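Q: Structure of the sequence below:
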Amino acid sequence: MALRGKVAIITGASSGIGAGIAVAFAKEGANLSLTGRKQKNLEEVVKDCKKAGCQDVLTNVGDITQDAFRRTLVDTTKKKFGKIDILIPKDGLYTMSKAALDIFTRYLAHELVSHGVRVNSINPGYVPSQLGSEVMTDELQQSLINATPIGRAATPEEVGHIVVFLASDKAAFVTGECFKADGGLSMTTPALA
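A: Purely as a prediction, here's the structure:
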C-alpha cells in the first residue's frame, strides 16, 4: 500500500475524476479528507472508499473557492488526522487553461521544493462524467473517443492511479512535471493538446 499512513485532502471528490482519485487512494491505504459540493454524491464516494479499504473518511461539503471553507477544511483535517501530507486540488482551478496550469505547476514546484513539497499536475484526456454529459453533445463525446488512439475514454480511477503514483514515495524525485494521460490524443492532435 503506497500511501499507508498518509493523509490526503481531495477536493472535487463527489464525482468524476475526484471520486476516482479518492477510491484509488483508499485502495492504497491513505486516510482521506474529501470535499465536494453535493452531500449525497460525497456519501456514495465514501461508501466506495470504505469498500476499497479506507474506514476513516472525513467529509466537508462546501465551495473550495471560498477562503472560510478552505480554512475549515484544513482545520478539520488536521484536527481529525493530526497532519496533511497530500493535497489534490481537483476543483478551484476551473478558469485556468492547461497551458497556464502547466506553468503554475512548474512555478509552484520551484517555490516549494526547498520546503520538501513536490508539485505535479495531470492533463487527462476525455473522462466521461455527469458534468461532461450536461455540457457536451453525444456527438462531441464520441468524436473525442474516436480521436483518441487508445480508442476509448479514460476512467476516473485510471487517472487516480497516476495521482497515487505521483503522491507516493515511488515518485520522490518527481516535481514540476505535467503528466499527460490522454490515451495518446495530444501526440496525434497538437491543436487539441
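Q: going forward, measure contacts and count neighbours with C-alpha atoms only.
A: Fine.
Q: measure residue 97 to residue 104 for me?
A: 10 Å (C-alpha to C-alpha, to the nearest Å).
Q: more crowded one of the two?
A: residue 104 (17 against 10; other C-alpha atoms under 10 Å).
Q: That one - that's part of a helix, no?
A: Yes: counting by DSSP: H, G, I helix; E, B strand; the rest coil, residue 104 is located in a helix.
Q: Just list the residues touching residue 18, thanks.
A: By C-alpha atoms under 8 Å, 6 or more residues apart in numbering, the residues touching residue 18 are 10, 11, 12, 90, 156, 160.
Q: let's see 7 Å
A: Neighbour list for residue 18: 10, 11, 12, 90 [criterion: C-alpha atoms under 7 Å, 6 or more residues apart in numbering].
Q: JSON lines for those residues, including neighbour count and distance to residue 138?
A: Converted to JSON lines, those look like this (neighbours: other C-alpha atoms under 10 Å; distance: C-alpha to C-alpha, whole Å):
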{"residue": "10", "neighbour count": "24", "distance to residue 138": "29"}
{"residue": "11", "neighbour count": "27", "distance to residue 138": "27"}
{"residue": "12", "neighbour count": "27", "distance to residue 138": "24"}
{"residue": "90", "neighbour count": "20", "distance to residue 138": "25"}
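Q: which residues of the chain fall in helices?
A: In the chain, the segments counted as helices under DSSP state H are 16-27, 39-51, 67-81, 98-112, 130-135, 138-147, 156-167, 185-188.
Q: Not counting sequence-adjacent ones, nearest residue to residue 87?
A: Excluding the flanking residues, the one nearest residue 87 by C-alpha to C-alpha, 6 or more residues apart in numbering is residue 9, at 5.0 Å.
Q: From the contacts of residue 18, which land in strands?
A: Residues of the contacts of residue 18 located in strands (DSSP state E): residue 10.
Q: So the residue nearest to residue 87 versus residue 30, what's the distance?
A: 10 Å.
Q: want to put them side by side, so please do this one too:
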Amino acid sequence: MDFTNKVVLITGASSGIGAATAIYFSKLSAKLALTGRKENNLKKIALYCEKAKGIKPLTIVADLTEDIDVEKLVKETIEHYGRLDVLVNNAGVLTTGGIKDTNMEKYDRVMSTNMRAVYHLTMLCVPHLSASKGSIINVSSIVSSKANTIYLPYNISKAALDHFTRCVALELAPDGVRVNSVNPSFVKTNILKDMGLTEDQIELLVQNIVSRTPMKKTVEANDVAGVIAFLASDQAKSITGSCMSVDGGSILY
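A: Okay, the predicted model is just below:
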C-alpha cells in the first residue's frame, strides 16, 4: 500500500487506535492532518510520524463536540494541503452504565462525541472527498451488534455509527466515495484510564476478555490501524458499506 501525496485526516490521533493509525499511515508516505484534545500527546505522535518518511503532519487541537472546532479542522486541513483523500473518524468516549444506573448527561456526552461529531465532520468533508474520490473509515465496535449491559450509551452510539456507515456509503457511492467501518473488540488504550480504572482493574478486565476470546489474545491498536489503511487503499476499491470486525473471533460468541 502506498499513500504518497494522499491527505489523511485522523480524529482522536493523540492516543490509542488513532495514534497507531497515524503512525501506520506515516510509514505509507501519507500526508497527515491529526487532531485531538491533548496538545502534548498530539505533538509527540506527530514527531513519531515525521520520523517515518520525513513528512511533517499538520496538527490541530480541537474538541469535536464544538461546532466551531469541527469547522476549523476542515478549513485548516484544506488550506494547508489543498485536498482531502481519507477521513478516519476515530475519536470516541466511553462511559459505564445500563438503563438502571445511567443518566442523560452520560448519554448526551457519548452521543455528542461518538455520533454527532462524526455526522458533522463527515458532512463538511464530503465535498472534498467527492473531488478526490476518497474514502471514509469510521471506527466502531463489535458492541454495535453484540449486546451487553455495561456500556449502554456507548453501545447505542456504535450501532448508530454502523448504520450511518451503510447509509452514507449508499449515498456517496455514485460520487466514487467509499465508506466503511472497522469494528474492534476490546483494545487496551488510555480510554480505560480516562474512565478512572486502576492498572489492577484494567489487567483483570484484560484477563477476563482474553479468556472469552476464541483466539485467546487481545486486539492490538496496530491490528486495527492495518485494517483501516487497507480499507482506505486501492486494494479495497470494491468495498463500501462494510462493517469489518477486528476481534479475534469475539463476535462468534
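Q: Nearest to residue 72 of the first structure among the contacts of residue 18 of the first structure?
A: residue 11 (13.0 Å; C-alpha to C-alpha).
Q: Report the contact partners of the counterpart of residue 120 of the first structure in the second structure.
A: When the second structure is aligned by TM-score structural alignment, residue 120 of the first structure is paired with residue 180. Counting by C-alpha under 7 Å, 6+ apart, residue 180 of the second structure makes contact with 136, 137, 138, 165, 240, 241, 242, 243.
Q: what do you get for residue 53 of the second structure?
A: 26, 27, 29.
Q: among these, who's most crowded?
A: Counting by other C-alpha under 10 Å, top hit in the contacts of residue 53 of the second structure: residue 26 with 26 neighbours.
Q: residues contacting it?
A: Counted by C-alpha under 7 Å, 6+ apart, residue 26 of the second structure has contacts 49, 52, 53.
Q: From residue 59 of the second structure, how far off is it?
A: In terms of C-alpha to C-alpha, residue 26 of the second structure sits 14 Å off from residue 59 of the second structure.
Q: Same check on residue 44 of the second structure?
A: 10 Å.
Q: Looking at those two, which is more packed in?
A: Remark: of residue 44 of the second structure and residue 59, residue 59 carries more neighbours, 23 against 13, as counted by other C-alpha under 10 Å.
Q: if I read this right, that one contacts residue 37, doesn't it?
A: No: taking C-alpha atoms under 7 Å as the definition, residue 59 of the second structure is not a contact partner of residue 37, at 10.6 Å.
Q: Name the residues contacting each of the two.
A: Common neighbours of residue 59 of the second structure and residue 37, using C-alpha under 7 Å, 6+ apart, do not exist here.
Q: what about residue 208 of the second structure, how many neighbours?
A: Close neighbours of residue 208 of the second structure, defined as other C-alpha under 10 Å, add up to 11.
Q: any idea what it aligns with in the first structure?
A: In the first structure, residue 208 of the second structure lands on residue 143 (TM-score structural alignment).
Q: Looking at the first structure, name the residue matched to residue 19 of the second structure.
A: Under the alignment (TM-score structural alignment), residue 19 of the second structure pairs with residue 19 in the first structure.
Q: Now its match. Nearest residue, chain neighbours left out?
A: residue 13 is the one closest to residue 19 of the first structure (C-alpha to C-alpha, 6+ apart), at 4.5 Å.
Q: residue contacts, the one you found?
A: 19, 22, 34, 35, 36, 42.
Q: repeat that with 8 Å
A: Residue 13 of the first structure touches 19, 20, 21, 22, 34, 35, 36, 42, 45, 90, counting by C-alpha under 8 Å, 6+ apart.
Q: Residue 2 of the second structure matches what in the first structure?
A: The alignment partner of residue 2 of the second structure in the first structure, by TM-score structural alignment, is residue 2.
Q: give the contact list for its match.
A: Contacts of residue 2 of the first structure by C-alpha under 8 Å, 6+ apart are 28, 29, 164, 165, 168, 169.
Q: Which one of the residues you listed is nearest to residue 186 of the first structure?
A: residue 165 (21.5 Å).
Q: looking at it, the closest one is touching residue 173, isn't it?
A: No: counting by C-alpha atoms under 8 Å, residue 165 of the first structure sits too far from residue 173 to count as a contact (11.7 Å).
Q: the more surrounded of the two?
A: Taking neighbours as other C-alpha under 10 Å, residue 165 of the first structure and residue 173 compare with residue 165 leading, 15 against 8.
Q: Distance check, that one against residue 85 of the first structure.
A: Taking C-alpha to C-alpha, one finds residue 165 of the first structure at 14 Å from residue 85 of the first structure.
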